[in-house]
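*Asks:* fold the following and give me the result.
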Amino acid sequence: MTENIKMKGFFTCSVLAATLFFAVASPSRSEDLAEQDLAEQYKLTAERIRNNYDSNYVRLATYAQNHYAVRMYRLTGETYYAQQSGAEVYQITDRLNMYADNLSNSKWREQQAQKMIDRLSNTRRGKLRKKTLQGTGDKRFALYLIYQMAKLNEYGLKHPAHEQFVNYLKHADLHDFMMSADFIHAYAAQVANYVYWLKYIGVVDWTGDLRAAFENAYPDDKDDQLSKNQFNNKLYGLTHIVLADSNYYQQMVSKEKHAWILDYFEKRQQRIEKKSKEDIQAEIGLCYLLAGLNDHPTLAAMQREINDAVDPEKNMVLSISGSDSLSYGEHRNVLAYALLNWPKKLYQGPFLLEDKKMKASLPLVYQQ
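*Replies:* Predicted coordinates:
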């Protein structure tokens, strides 16, 4: 969406606010502050992150703009963020138009799947994913279709071929593949996403199978045998079960339902602090907040870690390599903002059809 006068004014105010916050919120390590001051310190740190990203919004890559705007709307309910979201709808719609035209062609689906597999990186994780996906027919295509449909669902939209896609996915034989230990080892966070997305887009509900699948792939009594990367992958998967159940910060979750995950984080807290990345630590803290456990000691530990990780000059959590890329760091930093300035209320949406201005900017197929 194009930059407008409102956006410029918003950014100008953000920069001025940032200057005031910097004067008040000089960097301090959390353990040096009195307990009653922590909440205010965390809020100031969060605002430094928000002001940094708001004032640099137009510099973000499109994918980062979309993710940031949607998450910030759900955390703040501010119309501004809703109006900046949805720029990706045209691209998704064009892609799904092509998928609808070719969906009945099994050879075409398998060719698309193989192209997606071939584009995976040659990193350790990329190689593991290639090995897991090779020889699985069109399943990689099916997974990407789920993701694209879920992206539209995020904005309250359905592609005209939605029911055609649903029917295909119901017969795509994905359950045992996604619940396998091999797939979870390669895609721990994503399997939670896929399973909940299938529920949200109206295909099937396999959410009740996730616990057994994860315990089979990563039994707790084998944690000592996990490498740092494997341990982090397990943590990612567990956090995403909770985050996905919240429909990504749109609703609270049951602490009883997810007690097995929250208890696990509590028992592994020291290892988490020493061995996990900041984005994982932030997600772990958010799991407690989504479950309404605002005074839990593990949450407090994660908040301290993230508050202290915010660079005092860059006003963001840097990558583990020290990168200050705003786009690549957007996911990590919107998590940090949420953890340090959790709202009293979460907002559902943004549903683009409910606002005349946003609806008018959508492809015509959604305006019927």
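*Asks:* only C-alpha atoms for contact and neighbour calcs from this point on.
*Replies:* Will do.
*Asks:* got a list of what the closest residue to Leu318 other than its chain neighbours touches?
*Replies:* Once flanking residues are discounted, Leu318 sits nearest to Asp324: 5.3 Å by Cα to Cα, 6 or more residues apart in numbering. Counting by Cα atoms under 8 Å, 6 or more residues apart in numbering, Asp324 makes contact with 314, 316-318.
*Asks:* type out the ChimeraX command that picks the buried ones from the residues you listed.
*Replies:* To isolate the buried ones among the contacts of Asp324 in ChimeraX, judged by 16 or more other Cα atoms under 10 Å, type:
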select :316,317,318
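*Asks:* the contacts of Asp324 into CSV, with extra columns for distance to Glu163 and secondary structure?
*Replies:* As requested, the contacts of Asp324 are exported to CSV (distance: Cα to Cα, whole Å; DSSP: H, G, I helix; E, B strand; the rest coil):
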residue, distance to Glu163, secondary structure
Lys314, 47, coil
Met316, 42, coil
Val317, 42, strand
Leu318, 42, coil
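*Asks:* specify which member of the contacts of Asp324 is nearest to Ala300.
*Replies:* Ala300 lies nearest to Val317 out of those, by Cα to Cα, at 17.7 Å.
*Asks:* quick one, what contacts the closest one?
*Replies:* For Val317, the contacting residues are 278, 306, 309-311, 324, 329, 332-333, 336, by Cα under 8 Å, 6+ apart.
*Asks:* roughly how far apart are Thr12 and Thr79?
*Replies:* 17 Å (Cα to Cα, to the nearest Å).
*Asks:* okay, these two: which has more neighbours?
*Replies:* Ranked by neighbour count (other Cα atoms under 10 Å), Thr12 and Thr79 place Thr12 first, with 15 against 11.
*Asks:* would you confirm that the more buried one contacts Ser55?
*Replies:* Yes: the pair Thr12 and Ser55 passes the contact test of Cα atoms under 8 Å, sitting 7.3 Å apart.
*Asks:* show me what stretch 286-298 is in contact with.
*Replies:* Stretch 286-298 is contacted from outside by 239, 242-243, 246, 249, 251-255, 262, 265-266, 269, 285, 299, 335, 338-339, 342, using Cα under 8 Å, 6+ apart.
*Asks:* now the second one, please; I'll put the structures next to each other:
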Amino acid sequence: MLKLKPASFITIAILGLSQLAFTPTAFAKNNQLQPTTSIQATRYQQDAELIKHTFESQLYTLNASTAGHYGLRMFRQTLDPKYSAAVWSDMARVASTLNEIAAEIQTPKQAKAYGQKKLQYYKTKGTTRTQMRYEVTKDKPEYLFLGIDLLGAMARADEYGLKHKYNKHLHNLIRQFDFKPYATDPEMIKAWAAQLANQVYWLRQLDEQDVVNDFITAFQKTYPDSQDKQLSDQQYANKIYGLTHIIFAASEYYQHPIDTKEFAWIYDYFDKNIEQILERTKDDVVAEVGISYLLAGKLDSPTLADTQATIAHAIDKKQGMIPSTDGDFELRKGEHRNVLAIMLLNWQGTNAAPTISQQPAVFKDLPYGLVKK
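*Replies:* Sure thing, here's the model as predicted:
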């Protein structure tokens, strides 16, 4: 499905559930319209429910990682215990990763060997992004061990109020490496912007090395706004993806509201460049921009309204989901963009959940290796 571009004024009138008014940024500002009317909000909620039905009717046909990704986000949005099994799938993934690392990795040399195995995935993929990642990481394979696996799993366990039974050993592994060179390398940022944003905040969350400000400074130098037009669409999307993940990571992934003053530079950029963002990035990135505004409570923002209208229009009503850019409707591949669409179109606030202290029923049977903090 074609994405509507905000440069031209188009209003779409389609009967029934699919009836959505697409109001581009310039028109909304010039005519001082309310960004989202109550009728639009209701239709957006219906759109979100349509996607939810598509995924939840088949959720447990998906692999544990994908089902866990979806279920955790929906639990944090709704606090509905029906997502407990999906959250348990995510816990099991975390436990499996940390069990393997605790058992097999004792030294930096072993960490590099672990990363070398993971590097083969990137070597065999032909996309521009994966090839960039392979080239920049092949001389530092331990980054794949530390950043992609260890930090992510430890941070998620921490969010649940859990830790691994060999937590001290895992923290010692983190301390074997200086993360600052990864976080401040322009070539690493060009390949891994969103992931690095997550990882520097995870390090802070775990009371380890704090390189958040170093990363943000390096990111701004790598992607100065004055050079946007010189970026390929792939690199421009990487920039926007990095910006949204700074906000997401600061919220500990939809758990806490965002202080708009701290990230005013990001919101100012989004407001000034929303037309370019809608033109040059995919639906998942557009949805993330919109969710950034919801996290900050900027509910009357025309930029938010633009992202919502764009994402609502992207839904294929017959299939009940947003397809990929090449028209693919595979649930596993489309889960990321579609769960983001659900959140964008029917936002229900932030919740620091689930945790073992507040929702003990979710955690009554902990996967082997995880214990209460």
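*Asks:* before we move on, the earlier item: who wins for most neighbours among the contacts of Val317 of the first structure?
*Replies:* Counting neighbours by other Cα under 10 Å, Ala336 comes out on top of the contacts of Val317 of the first structure with 32 neighbours.
*Asks:* what's the neighbour count on the nearest residue to it once chain neighbours are set aside?
*Replies:* Closest residue to Ala336 of the first structure in three dimensions, ignoring its sequence neighbours and counting by Cα to Cα, 6+ apart: Ala282, at 5.9 Å. By other Cα under 10 Å, the residues close to Ala282 of the first structure number 26.
*Asks:* and the residue mapped onto Ala282 of the first structure from the second structure, how far is that from Arg93 of the second structure?
*Replies:* Ala282 of the first structure maps onto Ala287 in the second structure when the alignment is built from TM-score structural alignment. To Arg93 of the second structure, Ala287 of the second structure is 26 Å away according to Cα to Cα.
*Asks:* then Ser251 of the second structure?
*Replies:* Applying Cα to Cα, the value for Ser251 of the second structure to Arg93 of the second structure is 22 Å.
*Asks:* helices and strands around the strand or helix carrying Arg95 of the first structure, which ones?
*Replies:* Secondary-structure assignment from DSSP states H and E places Arg95 of the first structure in helix 89-102. Here helix 89-102 of the first structure is seen to pack against helix 139-154 when contacts are counted using 3 or more Cα pairs under 8 Å, 6 or more residues apart in numbering; DSSP states H and E.
*Asks:* buried residues in the helix it packs on?
*Replies:* Going by neighbour count (16+ other Cα under 10 Å), the buried part of helix 139-154 of the first structure is 139-143, 145-154.
*Asks:* swap in stretch 297-309 of the second structure?
*Replies:* 298, 301-309.
*Asks:* same question for stretch 75-88 of the second structure.
*Replies:* Using 16+ other Cα under 10 Å as the test for burial, stretch 75-88 of the second structure gives 75-79, 81, 83-88.
*Asks:* I'd like these as TSV, with secondary structure and distance to Leu20 of the second structure appended.
*Replies:* Converted to TSV, the buried residues of stretch 75-88 of the second structure look like this (DSSP: H, G, I helix; E, B strand; the rest coil; distance: Cα to Cα, whole Å):
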residue	secondary structure	distance to Leu20 of the second structure
Phe75	helix	28
Arg76	helix	28
Gln77	helix	24
Thr78	helix	25
Leu79	coil	29
Pro81	helix	32
Tyr83	helix	30
Ser84	helix	34
Ala85	helix	35
Ala86	helix	32
Val87	helix	34
Trp88	helix	37
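*Asks:* closest to Thr217 of the second structure out of these?
*Replies:* Ranked by distance to Thr217 of the second structure (Cα to Cα), these are led by Arg76 at 30.6 Å.
*Asks:* trace the closest one over to the first structure, please.
*Replies:* Arg76 of the second structure maps onto Arg74 in the first structure, by TM-score structural alignment.
*Asks:* could you measure that match against Tyr347 of the first structure, distance?
*Replies:* For Arg74 of the first structure relative to Tyr347 of the first structure (Cα to Cα), the value is 4 Å.
*Asks:* cool, and Thr123 of the first structure?
*Replies:* Thr123 of the first structure is 37 Å from Tyr347 of the first structure, where distance means Cα to Cα.
*Asks:* those two - which one has more neighbours?
*Replies:* Between Thr123 of the first structure and Tyr347, Tyr347 has the larger neighbour count (other Cα under 10 Å), namely 17 against 9.
*Asks:* which helices and strands does the host helix or strand of Gly237 of the first structure pack with?
*Replies:* For Gly237 of the first structure, the enclosing helix or strand under DSSP H and E is helix 228-245. Applying 3+ Cα pairs under 8 Å, 6+ apart, one finds that helix 228-245 of the first structure contacts helix 181-186, helix 188-200, helix 278-290.
*Asks:* okay, those, which one's buried deepest?
*Replies:* helix 278-290 (a mean of 25; mean count of other Cα atoms under 10 Å).
*Asks:* tell me the first helix or strand C-terminal of it.
*Replies:* helix 297-309.
*Asks:* chain center to that next one, what's the gap?
*Replies:* Helix 297-309 of the first structure sits 19 Å away from the centroid of its parent chain (Cα atoms, centre = their mean, to the nearest Å).
*Asks:* what's the average distance of it to the second structure?
*Replies:* Average distance, helix 297-309 of the first structure versus aligned residues of the second structure after superposition (mean Cα distance after the TM-score superposition for the first structure): 0.6 Å.
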